[in-house]
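Visitor: Mind looking at a prediction? Sequence and model below.
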Amino acid sequence: MFPVTVPLPEREGLGVGLGLNSADRPGARSTPGPSRSGRGADSLAIYVHWPFCVSKCPYCDFNSHVRAKIDEAGWRDALLADLAAEAAITPGRRVHSIFFGGGTPSLMDPATTAAIIDAVAGHWQVDRDAEITLEANPSSVEAARFAGFAAAGVNRVSLGLQALDDAALKMLGRPHDVAQGLAALDIAQANFPRVSFDLIYDRPAHTVEAWQAELKRALSFGTEHLSLYQLTIEAGTRFAVLHAAGKLRTPDEETSADLFDLTQDMTEAAGLPAYETSNHARPGAASRHNLSYWTYGDYVGVGPGAHGRRALASTVRHKKPENWIDAVQGGSGISITDRLDPAVRASEALMMGLRLRSGIDRAQFEQRTGTALDAAVDAAAVAHLTGLGLLENDPTGLRLTRAGRPLVNAVLRDLAL
């Protein structure tokens, strides 16, 4: 009954910057586009998946792989070829965001990042204020490498701190300690105009008092954005095996609810209210890239296992890196292309949009799905949930109340036709 806490698309693709750095790299190669407030139906987000990690975390079910040696030049060429294949399908579009996810894309050579950003600018018109985000793990952060990413055009970093407690980091299988994490945060803040970091709470034996102290410290660092995820046990992970064997116990439902409520109260008081179930930001600092997912905008996904959606179709790339490489050499990394009928589009847009604090805009929902919002939900359920104070329904749209936000999954089950 509590929020879906795996960062849906941003860690794919769950996670979140504004304005290019002074290099203004893509803008120098493209015509200025409208600001984000004027983003229209032609706007596109680009997701690039780098699947490699130093180690596999026991809670992670993302498409990540540990490899002793990587042919970076070969990978760069393959990503550029996959990107070119997508560009041939989506000509004439504007790009408002580029997101490097993984895996650990901060293991990538900055020159590879630069080549991909330049290629995007060559294929599409890129907004001068485009958000360009790179996910990073503290163990892969070096000052020189971060300076290289900034020079390449990256203007936002999402840092996977995950905890501010050494024992918790060890339990989570993270290859860094708190000191390394905070050093990486300092380097990020010195190099990028926009910085976000992730924390996982609702961990085994996690108490309200411990999380209160940890979150207070996190909020003192002055970043504009935080992604705060309740730990979930995902099938196929090491944690799932331990949980099934009774060797890993997460907090009870009442404690989980208290932890969630405390998170909302503290971030709100600090000026970083939740704008999505697990994402918190200062006004104007929400992730443009992730908003594309949550508002059902179009996006291109390249790299192993990456998902995309453009026009009326969704795409999935081959998941295994070696299979993806072989497919790209044959022309495209796409494994599956599905035509999305209006009912599927409406269901997906409802699931994503209701996670937003602002909820679902009626006009935008119909424009992007081909279905009126009222026709996509159970009218009796809407009336019932509104009466319970869990949902707000008005001429502009549909949104969860403060009481309803922790119950997003249950509400969605009731609303679905």
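Guide: Okay, I see it.

Visitor: Only C-alpha atoms from now on, for both contacts and neighbour counts.
Guide: Noted.

Visitor: Longest strand in the protein, please.
Guide: Counting residues, the longest strand in the chain under DSSP state E turns out to be strand 125-136.

Visitor: Against which helices or strands is that strand packed?
Guide: In this structure, strand 125-136 packs against strand 94-102, strand 156-162, with contacts taken as 3 or more C-alpha pairs under 8 Å, 6 or more residues apart in numbering; DSSP states H and E.

Visitor: Which secondary structure elements does the shortest one sit against?
Guide: Counting contacts by 3+ C-alpha pairs under 8 Å, 6+ apart, strand 156-162 is packed against strand 125-136, helix 178-191, strand 194-201.

Visitor: The first one to strand 94-102, inter-axis angle?
Guide: Here strand 125-136 points in a direction 20 degrees away from that of strand 94-102 (axes from the mean of the first three to the mean of the last three C-alpha atoms, to 10 degrees).

Visitor: adding another structure so you can compare the two:
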Amino acid sequence: MARALYIHWPFCLKKCPYCDFNSHVRDGVDHDLWRGALLADLRREAEMAGGEALESIFFGGGTPSLMPPALVSALLEEAQRLWGFAPDIEITLEANPSSVEAANFAALASAGVNRVSLGVQALDDAALRFLGRLHGVDEALAALGVAQEHFSRVSFDLIYARPDQSADAWEAELTRALALGTDHLSLYQLTIEEGTRFATLVREGAFAPLEDDPAADLFALTRAITARAGLPAYEVSNHARPGQESRHNLTYWRYRDYAGIGPGAHGRRGGFATTRHKKPENWLASVAAKGHGTQEERALSPMEQGAEAVLMGLRLAEGMDVGALAARLGLAQGDLIEADRLALFIRQGLMWQDGPRIGATEAGMLVLNSLIAQVTPDGLAG
């Protein structure tokens, strides 16, 4: 049964040019309609995945900080009634660092949110304009200060490996970020995703992405700087002081069950993959017709689950316990990992093994996608 709950709020004030998430811009949002629909979707999911107290809730988007705090409160109250909350439940909400949204932080904290993740994205005004953000650096820093007053745990995101970004410039920006006093940072390399405005601009020659080698150098630099500062990478792009890791995201990476509601939300429960309708209007129509927004519930074979678990687990610095995973799925360890390839990568210094637990080394993290493709059997994903 699910011990983590994801709630998707799909609306943004503006679509960022790099974003391929399920986010939408609308002239107006009927909050009463959305309250009723989200509560209905929540009740349906509790029927299917209830039974154990929730350990984490994550409001993602879109821009969930645009939600009225009363709506956040209503969803949390209903989730607690349906599931129950663990005593130390982590409740995270993603927020844009604007003065308008920061004005809601006190009310969101009163509603039960105890961790916030701010989409700062850059500490340089020119970079923020390039990334299509509506805030500037001063506004972001002010919002961060407000967040630190109201929430016990605060994280923020930065995007690096931007076009022509030098190692010196990124080191200075990251050093400044580390001095701001949060215990968690999400540091993402800029990737050009198909279907985004940036993908179009790159095709048109408006700008060129940073090349692979300089980007890899910045990745290695990022890990070195954050480790020295006491916020080592515990996942490819996430850095935290020990004990401050995102418990919700660890649910995904450790391949544990989670429930997902709202437009486009995914879930994993009892060997089934669940997907909600992506377009807000289609999701609303589904809730009105069926009482929930589910588009598909599909049984995953043990091999499919194994493929997903390996893909997620090897992202973690702690690696993954192949023996425990194999036992859980009723598979042999050889169904999940090619022993000869693993031994080769260990000799090359790209992977490590400690009993049944395996993982990627610092050098291996630089080529992680290639490692995963080569260390898993050809038939793992079916």
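Guide: Arrived safely. Everything numeric here is computed off the predicted structure, so don't read it as measured data.

Visitor: Looking at the helices and strands packed on strand 125-136 of structure 1, which is nearest to Lys320 of structure 1?
Guide: strand 94-102 (13.3 Å; C-alpha to C-alpha).

Visitor: now for the closest one, which elements pack on it?
Guide: Counting by 3+ C-alpha pairs under 8 Å, 6+ apart, strand 94-102 of structure 1 packs on strand 43-50, strand 125-136, helix 288-294.

Visitor: Have a look at how far, on average, the last one is from structure 2.
Guide: Average distance between helix 288-294 of structure 1 and its aligned residues in structure 2, after superposition and using mean C-alpha distance after the TM-score superposition for structure 1, equals 0.2 Å.

Visitor: what separates that helix from the chain centre, distance-wise?
Guide: Put simply, helix 288-294 of structure 1 sits 8 Å off its chain's centre (C-alpha atoms, centre = their mean, to the nearest Å).

Visitor: what stretch of structure 2 lies opposite it in the alignment?
Guide: The aligned range for helix 288-294 of structure 1 in structure 2 is 247-253, by TM-score structural alignment.

Visitor: Show me what the matching stretch is in contact with.
Guide: 4, 55-58, 90, 257-258, 309, 312-313, 315-316 (C-alpha atoms under 8 Å, 6 or more residues apart in numbering).

Visitor: for stretch 383-395 of structure 1, same thing?
Guide: By C-alpha under 8 Å, 6+ apart, stretch 383-395 of structure 1 touches Arg362, Val382, Leu398, Arg399, Leu400, Thr401, Arg402, Ala403, Gly404, Arg405, Val411.

Visitor: so where does the residue mapped onto the fourth one from structure 2 fall, helix or strand?
Guide: Just to be clear, that refers to Arg399 of structure 1. Aligned by TM-score structural alignment, Arg399 of structure 1 pairs with Gly359 of structure 2. Using DSSP states H and E, Gly359 of structure 2 sits in strand 357-360.

Visitor: Give me the mean distance between that strand and structure 1.
Guide: With mean C-alpha distance after the TM-score superposition for structure 1, strand 357-360 of structure 2 averages 0.6 Å from its match.

Visitor: That strand: what's the following helix or strand?
Guide: helix 362-365.

Visitor: Which elements pack onto that next one?
Guide: By 3+ C-alpha pairs under 8 Å, 6+ apart, helix 362-365 of structure 2 packs against no helix or strand.

Visitor: In structure 1, point out the residues matching whichever helix or strand comes after it.
Guide: Using DSSP H and E, the helix or strand that follows helix 362-365 of structure 2 in sequence is helix 368-375. Residues 408-415 of structure 1 are matched to helix 368-375 of structure 2 when aligned by TM-score structural alignment.
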